[in-house]
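*Asks:* Here is a sequence together with a model predicted from it:
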Amino acid sequence: MPELVIGERRRDIGDFEVGRVLPFARRRMIGPFVFFDHMLPVQLPAGVPRSADVRPHPHIGLATVTYLFAGEIMHRDSVGSEQPIRPGEVNWMTAGRGITHSERFEKARAEGGPIHGIQAWVALPEADEETDPAFFHHGSDELPVFEEDGVWGRLIAGEAFGHAARVRTHSPLFYLHWELTPGARVTLPTEYPERAVHVTAGAIEVGGQRYEQGQMLVFASGAPVDIRALEASTVMALGGEPVGPRFIEWNFVSSRKERIEQAKADWRAGRMKLPDLDNAEFIPLPPDPGTPANPMS
């Protein structure tokens, strides 16, 4: 049985609705995962306004990963990257000492179409918090995929079940996408001290208890976890070694409060470089940044 169940907190952000899972008051992180938003399925009309886009904004001290089930998002950043994010692909952005980027719905604006995905942030270990910013793209054909007995899985990042993803990470972790047919069974990796699953669609059973779309189940270290799909289900599994507590304000993550204050001052003063290919506008620092308000990584 899970030691904690976290439900999505719905947030209306204009053209989108998201289900925020992490951070949560009783569980701030799962391994190094410090932020987890479910972008709920939506059908965007052609001509969706530019106000739906996420204008250039900054990050420090983390890596971001946007994983889509449907749709396309155009990413541009301050290290010169311009890369569409498509279903099943990985765009892993290491912010380190500082990066800025935008995410825009250009394909949907031109053609209309769906958007559905997960936004996650991974805190960097203290030794790597000030690493150089970088961006890595991996196509769906570059990621390990496994299929057996009604289970289809893709390893997005890290290591699990003898597979290793090509995504460069900075601490031991795993991040999995499972598609389960009714009655299919999976088990969580046991080698990581912190583990969780998110029921992104459908319903599953753990320990004789039913759990449904929008719930994240957090499990104790070392305990075997057997999961059975009660219907066709999409499940995201994640976890890893903890990296220590983190401060989070707006889009900044750090082990040191004073580093976040410096990042806020740098952004306010215009000292962080904007994306070369998207520098005509940006999101100003909110008056009270608080915890992340922006669902896009």
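*Replies:* Thanks, I have it. Remember, predicted model here, so these are calculated numbers, not experimental data.
*Asks:* Every contact and neighbour count from this point should use C-alpha atoms.
*Replies:* OK.
*Asks:* first vs last residue of stretch 246-258, how far apart are they?
*Replies:* Using CA to CA, to the nearest Å, one end of stretch 246-258 lies 12 Å from the other.
*Asks:* Next: stretch 268-280.
*Replies:* End to end - CA to CA - stretch 268-280 spans 16 Å.
*Asks:* quick one: it to chain centroid distance?
*Replies:* 23 Å (CA atoms, centre = their mean, to the nearest Å).
*Asks:* Likewise for stretch 237-250?
*Replies:* For stretch 237-250 - counting by CA atoms, centre = their mean - the centre lies 12 Å from the chain centre.
*Asks:* structure B:
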Amino acid sequence: MLEMVIDTRCHDLGGFEVGRVLPFRSRRMVGPFIFFDRMGPVDMPPGIPRATDVRPHPHIGLSTVTYLFDGEMTHRDSLGVEQVITPGALNWMTAGAGISHSERFDGLREGGGFMDGIQAWVALPEAHEEDAPAFDHYAAGSLPRFSEDGVDGRLIAGSAFGLSSPARTHSPLFYLHAELADGARLALPDGHAERAAYVAKGEVEVDGRRYRQGQMLVFASGGRPLLRAVGPARLMLLGGEPLGPRWIWWNFVSSRQERIEQAKADWSAGRIRLPPLDHDEFIPLPGAPAAEPTPMS
């Protein structure tokens, strides 16, 4: 049963606009997914200014999950990792007790190009919120694929449809990219308490009603909702087990509000290391007095 529909809202990162889906005022999380941004689709012109890049910034208490359909980005973090992100590959950065990273359009800067992808955040269970930070890269060819009746899919993380991704996660979840031919049908995987489908391209039909690109469909637990493509469509399916309430402020997520206050102080004081391969600039802590932590559940 369809529980709600979340429309994308435009959000400016300070030079690059994204389409924000989660968190939403009446639906903060889907399983452990606490954040979901669409990067594009956008045709970036030659000579992309560096102001478009996302400069070094910090995270705690979460994993960033970056997945591209088109284009290229370069990730650099405080562990010393430098990784070019390309379509179909998975980049999973676990912030744990604290990490900083940047995301730059180095590969597109001179000649420009088409850019499209998703960055999600997955909250960490309380037992892993203070884990040592880590970064894992999974090439597109290492992620399980399936193809049947007009549906071509890639399991990015977790378990679904009898498949298991090699991606190292910290709680039960699934995250899946599917391309549907016109008229193809895809049921949401069962066995997960919370589930959603994001329409990345085209339109789908559920129970006789159509939903368009940029909408996230959140389903009640139980059953196997069926989505039918109206023309070629691209879907991202996601969900898993809920982790309980979380606080979120800027790039920090925690089960404890005081931990976010500590992270704010740590970034302001320079106690979270900058990426050694990208340390000449950074995003300062937002100073708006109205920006107070918000509980997420």
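*Replies:* Yes, it's here. Bear in mind the structure is a predicted one, so any value in this text is a computation, not a measurement.
*Asks:* TM between them?
*Replies:* Put the two chains on top of each other and the TM-score (TM-score structural alignment, normalised by the length of the first structure) is 0.96; 292 aligned residues with a CA RMSD of 1.3 Å.
*Asks:* tell me the secondary structure for residue 264 of the first structure?
*Replies:* helix (DSSP: H, G, I helix; E, B strand; the rest coil).
*Asks:* Trace it over to the second structure, please.
*Replies:* Using TM-score structural alignment, the partner of residue 264 of the first structure in the second structure is residue 264.
*Asks:* distance of its match from residue 249 of the second structure?
*Replies:* Distance from residue 264 of the second structure to residue 249 of the second structure, by CA to CA: 9 Å.
*Asks:* for the residue of the first structure positioned farthest from its centre, what are its contacts?
*Replies:* Most distant residue from the mean C-alpha position of the first structure: residue 208, 28.9 Å away (CA atoms, centre = their mean). Counting by CA atoms under 8 Å, 6 or more residues apart in numbering, residue 208 of the first structure touches no other residue.
*Asks:* residues in contact with the residue nearest the centre of the first structure?
*Replies:* Residue closest to the mean C-alpha point of the first structure, counted by CA atoms, centre = their mean, is residue 120 at 1.5 Å. Residue 120 of the first structure makes contacts with 33, 34, 35, 36, 37, 64, 65, 66, 297, as judged by CA under 8 Å, 6+ apart.
*Asks:* Please point out which of the residues you listed the second structure shares.
*Replies:* Contacts conserved in the second structure for the contacts of residue 120 of the first structure, using both residues aligned by TM-score structural alignment, their matches' CA atoms under 8 Å: 33, 34, 35, 36, 37, 64, 65, 66.
*Asks:* Now which of those would you call buried?
*Replies:* Buried residues within those, defined by neighbour count using 16 or more other CA atoms under 10 Å: 33, 34, 35, 36, 37, 64, 65, 66.
*Asks:* Look up how far residue 245 of the first structure lies from the first one.
*Replies:* With distances defined as CA to CA, the gap from residue 33 of the first structure to residue 245 of the first structure amounts to 11 Å.
*Asks:* likewise the third one?
*Replies:* In this structure, residue 35 of the first structure and residue 245 of the first structure are 13 Å apart, going by CA to CA.
*Asks:* again, but for the second one
*Replies:* Separation of residue 34 of the first structure from residue 245 of the first structure (CA to CA): 9 Å.
*Asks:* Tell me which stretches of the stretch 101-250 of the first structure form strands.
*Replies:* Ranges of strands in the stretch 101-250 of the first structure, per DSSP state E, counting those that start in this stretch, are 113-123, 134-138, 145-148, 151-160, 163-164, 173-180, 185-187, 194-201, 203-206, 209-212, 215-219, 226-229, 233-240, 247-249.
*Asks:* just so I know, which of the ones you listed lies nearest residue 90 of the first structure?
*Replies:* strand 134-138 (5.1 Å; CA to CA).
*Asks:* Average offset of the closest one relative to the second structure?
*Replies:* Strand 134-138 of the first structure, aligned to the second structure and superposed, deviates on average by 0.3 Å (mean CA distance after the TM-score superposition for the first structure).
*Asks:* tell me the angle that strand makes with strand 151-160.
*Replies:* Angle of strand 134-138 of the first structure versus strand 151-160, following axes from the mean of the first three to the mean of the last three CA atoms, to 10 degrees, is 150 degrees.
*Asks:* which other helices and strands contact strand 134-138 of the first structure?
*Replies:* Packing partners of strand 134-138 of the first structure (3 or more CA pairs under 8 Å, 6 or more residues apart in numbering; DSSP states H and E): strand 90-94.
*Asks:* what residues does the strand it packs on touch?
*Replies:* Against strand 90-94 of the first structure from outside (CA under 8 Å, 6+ apart): 62-67, 85, 132-140, 156, 167.
*Asks:* quick revisit: and the furthest pair within the contacts of residue 120 of the first structure?
*Replies:* Longest span within the contacts of residue 120 of the first structure, CA to CA: 34 and 66, 13.9 Å.
*Asks:* Any idea how many residues pack against the corresponding residue of the first structure for residue 52 of the second structure?
*Replies:* In the first structure, the residue matched to residue 52 of the second structure (TM-score structural alignment) is residue 52. Per other CA atoms under 10 Å, the neighbour tally for residue 52 of the first structure reads 16.
*Asks:* From residue 50 of the first structure, how far off is the nearest residue to residue 52 of the first structure once chain neighbours are set aside?
*Replies:* In space, and not counting its chain neighbours, residue 52 of the first structure is closest to residue 15: 5.9 Å by CA to CA, 6 or more residues apart in numbering. To residue 50 of the first structure, residue 15 of the first structure is 10 Å away according to CA to CA.
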